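Chemist: Sharing a sequence plus its predicted fold:
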Amino acid sequence: MKKLGHLNRDIARVLACLGHTDSIVIADCGLPVPPGVECIDVSLALGEPGFARVLDTVLADMACERALFASECHSHNPAVSALAAALPAQGIATEFVSHEAFKQHCGQARAVIRTGDATPYANVILYAGVIF
C-alpha cells in the first residue's frame, strides 16, 4: 500500500504521467469536462471535498510551475482569489483569463479532478514543472 504522496490511485497515476508543461484541472462540481479529457471525480456531497483541500493535496505531490484561474474569481469567490494570491510565494506563477478562455484551456488538460465544491469559479489549471 502506498504510504506517501497522493493516495487516490487515479490522481497518483495522472501526476506520475505528467511531463513538463502538461496540465491538470482541479474543478468545482459544475465545470464542464471537455470531451476526451479524463474526469477523476472525488466529489462526495455538495462541498465535500472542497476545492482548497484538493488543491493542497495535489500541490503537495506535484511539481507545479504555473496556475491559471478565471479572472471572475476576484469578484465572485474571494477565497479562491486569496488562494491564487498565495501561490507565487510557493514559486508558482499565477495567471488569470476570462472564464470562457479558461474553459477552452481545459480541453488541453490530461485530466479534470472534480471536487464537491459548489462555489463559483473554484477552478484552477495547474501546469507541471520539473523537479530538477
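Modeler: Yep, it's here.

Chemist: Going by C-alpha atoms from here, please, whenever you check contacts or count neighbours.
Modeler: Will do.

Chemist: any chance you could map the helices in the chain?
Modeler: All helices of the chain, identified by DSSP state H, fall at 9-17, 51-59, 73-76, 78-86, 99-106.

Chemist: another one to put next to it:
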Amino acid sequence: MAPKVRLLHERLAAVVSQLRHGEMVYIADAGSGTSAASLVPLSPQVETIDLGIAPGLPSVGDVLSVLCEAGDFEAAIVTEDMIRANPEGRKFVSELVGEENVHELRYLPEFYQLRDRVKVFVQTGDYSVHANTILVAGYPSPPIPLKWLTSPTWFQDLSDGQAPDSTAPEA
C-alpha cells in the first residue's frame, strides 16, 4: 500500500488532519469572493486558505486530487450545473470519489449557503466555470445523507422525528 501524500502547506495539512466525519472542505475557483463586499459574502466565521498564485495555479482539480490522496473523504458536493458547464470537471470529481458519492445541489442558493457551514474555504487560481467542489470527510461507515449535510437544523429535526431516513435514496 502506497503511503498517503504529505501536504506541504502547514495550515491545510493541519485542517485535513483534524477533519471529523461529516466536516466539509470547500475548494473554490478564483472567482469565489470571500470579502464582505462579494456578491455572496462568505461568513467571517469560515477560515479561508488562499492557495492561488497565478491564473490557473493551482487548479481546483490539482487541489481536489491532492486532498483526496492525503485525507479521508467519503463524498463530494457539486452544483447541478457542473455536468453541463464543466463536464470534464464533473467527470474528474466522479472518478475521485465514485459517481455514487457525488451529490448535486442548485447553485443558488443551496450550494452557496453550504459555504458557511464548511470547516475551511480553500481558494485556488482556477478560472473554470462551475469547478467549485465541497469534499465531505468520512471513513468506512454508512454515508451521511445529503439532507443532513445541507440542513442546519437536522439534529433538531431528528429529535422531533422529522429527519430523513438515512437509507432512503436521495431526491
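Modeler: Cool, the structure landed. Given the structure is predicted, the values throughout are model-derived calculations rather than measurements.

Chemist: List the TM-score for the superposed pair.
Modeler: Put the two chains on top of each other and the TM-score (TM-score structural alignment, normalised by the length of structure 1) is 0.89; 129 aligned residues with a Cα RMSD of 2.0 Å.

Chemist: thinking again about what came up before, let me know which of the helices of structure 1 is the nearest to Asp41 of structure 1.
Modeler: helix 9-17 (9.6 Å; Cα to Cα).

Chemist: re the thing from before, export the helices of structure 1 as TSV, with columns for mean neighbour count and distance to Ile24 of structure 1.
Modeler: Shown next, in TSV, are the helices of structure 1 (neighbours: other Cα atoms under 10 Å; distance: least, Cα to Cα, whole Å):
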stretch	mean neighbour count	distance to Ile24 of structure 1
helix 9-17	15	8
helix 51-59	17	10
helix 73-76	15	19
helix 78-86	16	16
helix 99-106	15	8
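
Chemist: and of these, who's closest to Cys29 of structure 1?
Modeler: helix 51-59 (9.5 Å).

Chemist: Now do the closest one: everything it contacts.
Modeler: Residues outside helix 51-59 of structure 1 that contact it (Cα atoms under 8 Å, 6 or more residues apart in numbering): 6, 26-28, 80, 83, 115-117, 122-123.

Chemist: Please convert the helices of structure 1 to TSV, extending it with distance to Gly36 of structure 1.
Modeler: Formatted as TSV, the helices of structure 1 follow (distance: least, Cα to Cα, whole Å):
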stretch	distance to Gly36 of structure 1
helix 9-17	15
helix 51-59	22
helix 73-76	26
helix 78-86	27
helix 99-106	11
